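> Test case, fold it:
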Amino acid sequence: MIIDNEFWELFPDATIYSLVAKRLNNNDEDTAFYEQLLSAAEKEAQQYIQTEPFRENPVVAQWREAFTKFKTKKGARSSIEALLKRVSQGKELGTINPLVDIYNSMSLKHGVPCGGEDLNAMDGELHLGVAKGGEQFLPLGAEEDAPALTGEVIYYDQTGAICRCFNWREAQRTMLTENTTNAVLIIESINAEQSKRAKEAIEELQQLINDRFGVETTSSTFKK
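Model (predicted):
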């Protein structure tokens, strides 16, 4: 992964953690394991939503502030806010597929945004940077292209955007599926306190994937 200078200019205190896992079998049918993993993480996540109103919880407030530093689509919120909102409303997370369930559980447990992409579906190197505007993007669940906005923080490759507004919105093109065999998982932080939790999250994520899938993984840390 390459992180562009334009990103560091916006977020000089950020730390981005990535984990590459190869030769996976992401078609584990032991749904009970993943349901239990998510349920335990939902309980852990209660520590991040102790304040009323919801928006004043530090994890939520810090990411809302971060999203004011670049161009966003109206209503865009950090992925961790979306997960914590569900928990605060008493809504359980359903299982999707093993890799997604695992990174969602780590996201909730450690209060940090997590995401994942299928390496085989990418066109060249993965970048985190600032959109020039118009980068091709077909959102998950959509039927029409929704190009990136000029000045928006995006993950992208040579074909177009992969995630918009950090990992707020996922592209269909590179999403993790049951057929994914090679994946990159990413955990984001924008300050020192978040970075500490993100480091714990990536280490636990790596151990869980190593144990669950029996594969070797490679982690990387990116700082300015």
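> contacts, neighbours, all on C-alpha from now
Fine.
> need the contact list for the residue of the chain most remote from its centre.
Computed with CA atoms, centre = their mean, the residue of the chain farthest from its C-alpha average is residue 52, at 25.3 Å. For residue 52, the contact set (CA atoms under 8 Å, 6 or more residues apart in numbering) is empty.
> ok, it to residue 60 distance?
12 Å (CA to CA, to the nearest Å).
> Tell me, how many residues neighbour the closest residue to residue 79 other than its chain neighbours?
In space, and not counting its chain neighbours, residue 79 is closest to residue 168: 5.1 Å by CA to CA, 6 or more residues apart in numbering. For residue 168, the neighbour count with other CA atoms under 10 Å is 18.
> For residue 168, give me its contacts.
By CA under 8 Å, 6+ apart, the neighbours of residue 168 are 76, 77, 78, 79.
> what ranges do the strands span in this protein?
2-3, 15-21, 114-118, 127-130, 153-156, 161-164, 169-170, 183-189, 217-223 (DSSP state E).
> Of all these, which one is nearest residue 142?
If you check each of these against residue 142 by CA to CA, strand 169-170 wins as the nearest, at 10.5 Å.
> who does that closest one touch, helix- and strand-wise?
strand 161-164 (3 or more CA pairs under 8 Å, 6 or more residues apart in numbering; DSSP states H and E).
> Now do the strand it packs on: everything it contacts.
Against strand 161-164 from outside (CA under 8 Å, 6+ apart): 135-137, 147-148, 152-156, 169-171, 173-174.
> Next: stretch 208-219.
So stretch 208-219 is contacted by 17, 18, 19, 20, 21, 22, 23, 24, 25, 206 (CA under 8 Å, 6+ apart).
> buried stuff in that stretch?
Residues of stretch 208-219 classed as buried: 209, 213, 217 (neighbour count, 16 or more other CA atoms under 10 Å).
> all helices for this protein, in order.
In the chain, the helices defined using DSSP state H lie at 5-10, 31-44, 58-66, 79-88, 98-110, 192-213.
> Buried ones in the longest one, by neighbour count?
Residues of helix 192-213 classed as buried: 194, 195, 197, 198, 199, 201, 202, 205, 206, 209, 213 (neighbour count, 16+ other CA under 10 Å).
> same deal with the shortest one?
Buried residues in helix 5-10, counting neighbours by 16+ other CA under 10 Å, are found at 7, 8, 10.
> on contacts alone, who are the packing partners of it?
Against helix 5-10 (3+ CA pairs under 8 Å, 6+ apart) you get strand 127-130.
> To residue 120, which of the helices of the chain lies closest?
Using CA to CA, the nearest of these to residue 120 is helix 98-110, at 15.1 Å.
> what packs against that closest one?
helix 31-44, helix 79-88, strand 114-118, helix 192-213.
> Please provide the structure for the following sequence as well, for comparison with the first:
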Amino acid sequence: MTSFDAWLEAASIDDSVRELRPDYRAVLVVARGLHGGASNEESETLLFAAEEHVRGMLEHTPPEELPHIAAWRDAYRAFGAKPQRTRNSAEALLRRADALPRVNALTDAYNAVSVRHQTPLGGEDLDAYDGALRLTRATGDEEFSTMSSGAETIEHPDAGEVVWRDDAGVTCRRWNWRQCYRTRLTYDTTNAIFICDVLDVEPGDGEQRATEVRDALCEALEAVSPGVTLTSRIL
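Below is the predicted model of the structure:
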């Protein structure tokens, strides 16, 4: 077992989060040997296909009324967040689906999968992590690094907020709202962790969706970074 495999096996979801949403599944994909770099033809193809896929869907239905997005709004309310003010990452992207942002090859790839599957999905530089990844509820004392007025600054989550974290602090606030600056993907990222957040819409349907999203993400990563080594786990 490699160190990356051991790290993936150490990831956990705290019981306090499971009590909020027993149907929740985290799809974790570790990618090694990435060479993403700037947005490219392959990532553009993925984004264009995602835009086309949801265009008709959104013509008569606002994002917040799509079943998967509505489920995440309920999950946010369960820990005290206001989803109309702090939208989950999938909803935020769907509101820009007429012209999705082009960031870099890796971010473009997972954004395309997120939009197509209406599933919150994020990617972070694995080499920037300190200790095991875990999903828990914040005390309010944890550090969260972000950018403010062009400079890195430290914020703190609200007490009771659902957060992803490692030993150094919070890596993503409000479950899947905002990722931290410390673990951001860059052009130089070679090893990454991708996190897909899946809820049931109908009882038990999250299991199949988790598998579908994992497979779609792996296919997208292989398209933008041929030769990448992928390892996954569904929590």
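> Got a TM-score for the two of them?
For this chain pair, the superposition-based TM-score is 0.89 by TM-score structural alignment, normalised by the length of the first structure; 218 aligned residues with a CA RMSD of 2.0 Å.
> Go through the buried residues of helix 192-213 of the first structure and name the one nearest residue 31 of the first structure.
Taking the buried residues of helix 192-213 of the first structure together and measuring to residue 31 of the first structure by CA to CA, the closest member is residue 213, at 14.4 Å.
> Trace the closest one over to the second structure, please.
Aligned counterpart of residue 213 of the first structure in the second structure: residue 226 (TM-score structural alignment).
> gap between that match and residue 195 of the second structure?
On the measure of CA to CA, residue 226 of the second structure and residue 195 of the second structure end up 20 Å apart.
> What of residue 204 of the second structure?
Residue 204 of the second structure is 20 Å from residue 195 of the second structure, by CA to CA.
> ditto for residue 59 of the second structure
From residue 59 of the second structure to residue 195 of the second structure the distance is 29 Å (CA to CA).
> Between the two, tell me which one has more neighbours.
residue 195 (24 against 9).
> which residues does the more buried one contact?
26, 27, 28, 29, 121, 122, 123.
> which among those gets closest to residue 54 of the second structure?
For those, the nearest to residue 54 of the second structure is residue 121 (16.6 Å; CA to CA).
> May I ask you to confirm that that closest one is in contact with residue 111?
Yes - using CA atoms under 8 Å, residue 121 of the second structure is in contact with residue 111, at 7.2 Å.
> Who has more neighbours out of those two?
residue 111 (31 against 28).
> before we move on, back to that, residue 56 of the first structure: which of the strands of the first structure is closest?
Among those, if distance is taken as CA to CA, the winner is strand 183-189, at 18.1 Å.
> Quick one: average offset of that closest one versus the second structure, please.
Superposed on the second structure, strand 183-189 of the first structure shows a mean distance to its aligned partners of 0.6 Å (mean CA distance after the TM-score superposition for the first structure).
> residue range for that strand in the second structure?
Using TM-score structural alignment, the partner range for strand 183-189 of the first structure is residues 192-198.
> same deal with stretch 7-24 of the first structure?
Using TM-score structural alignment, stretch 7-24 of the first structure pairs with 17-34 in the second structure.
> cool, stretch 152-170 of the first structure as well?
Counting by TM-score structural alignment, stretch 152-170 of the first structure corresponds to residues 161-179.
> mind listing what's buried in that stretch?
161-166, 169-179.
> can you check stretch 54-62 of the first structure too?
Those would be 54, 55, 57, 59, 60, 62, for stretch 54-62 of the first structure by 16+ other CA under 10 Å.
> In JSON lines: the residues you listed, plus distance to residue 41 of the first structure.
As requested, those are exported to JSON lines (distance: CA to CA, whole Å):
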{"residue": "54", "distance to residue 41 of the first structure": "19"}
{"residue": "55", "distance to residue 41 of the first structure": "20"}
{"residue": "57", "distance to residue 41 of the first structure": "18"}
{"residue": "59", "distance to residue 41 of the first structure": "16"}
{"residue": "60", "distance to residue 41 of the first structure": "17"}
{"residue": "62", "distance to residue 41 of the first structure": "21"}
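> which one of those sits closest to residue 182 of the first structure?
residue 59 (30.4 Å).
> and the closest one, what pairs with it in the second structure?
Going residue by residue (TM-score structural alignment), residue 59 of the first structure aligns to residue 68.
> Report the contact partners of that match.
So residue 68 of the second structure contacts 118, 119, 199, 200, 201 (CA under 8 Å, 6+ apart).
> Quick check: the gap between it and residue 208 of the second structure.
14 Å.
> Kindly report the same for residue 187 of the second structure.
Residue 187 of the second structure is 33 Å from residue 208 of the second structure, by CA to CA.
> List the residues that contact the residue lying closest to residue 196 of the second structure once chain neighbours are set aside.
Leaving aside its sequence neighbours, residue 196 of the second structure sits nearest to residue 121 (CA to CA, 6+ apart; 4.4 Å). Neighbouring residues of residue 121 of the second structure by CA under 8 Å, 6+ apart: 89, 90, 110, 111, 113, 114, 176, 194, 195, 196, 197.
> most neighbours, which of the residues you listed?
residue 111 (31 neighbours).
> Next up, the contacts around the residue in the first structure that that one lines up against.
Here residue 111 of the second structure is matched to residue 104 in the first structure, going by TM-score structural alignment. Residues in contact with residue 104 of the first structure (CA under 8 Å, 6+ apart) are 38, 114, 115.
> do the same with residue 106 of the second structure
For residue 106 of the second structure, counting by CA under 8 Å, 6+ apart, the contacting residues are 36, 37, 39, 43, 123, 185, 221, 224.
> With distance to residue 76 of the second structure as extra columns, can I get these in JSON lines?
JSON lines is the format used below for those (distance: CA to CA, whole Å):
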{"residue": "36", "distance to residue 76 of the second structure": "32"}
{"residue": "37", "distance to residue 76 of the second structure": "33"}
{"residue": "39", "distance to residue 76 of the second structure": "32"}
{"residue": "43", "distance to residue 76 of the second structure": "30"}
{"residue": "123", "distance to residue 76 of the second structure": "21"}
{"residue": "185", "distance to residue 76 of the second structure": "25"}
{"residue": "221", "distance to residue 76 of the second structure": "29"}
{"residue": "224", "distance to residue 76 of the second structure": "32"}
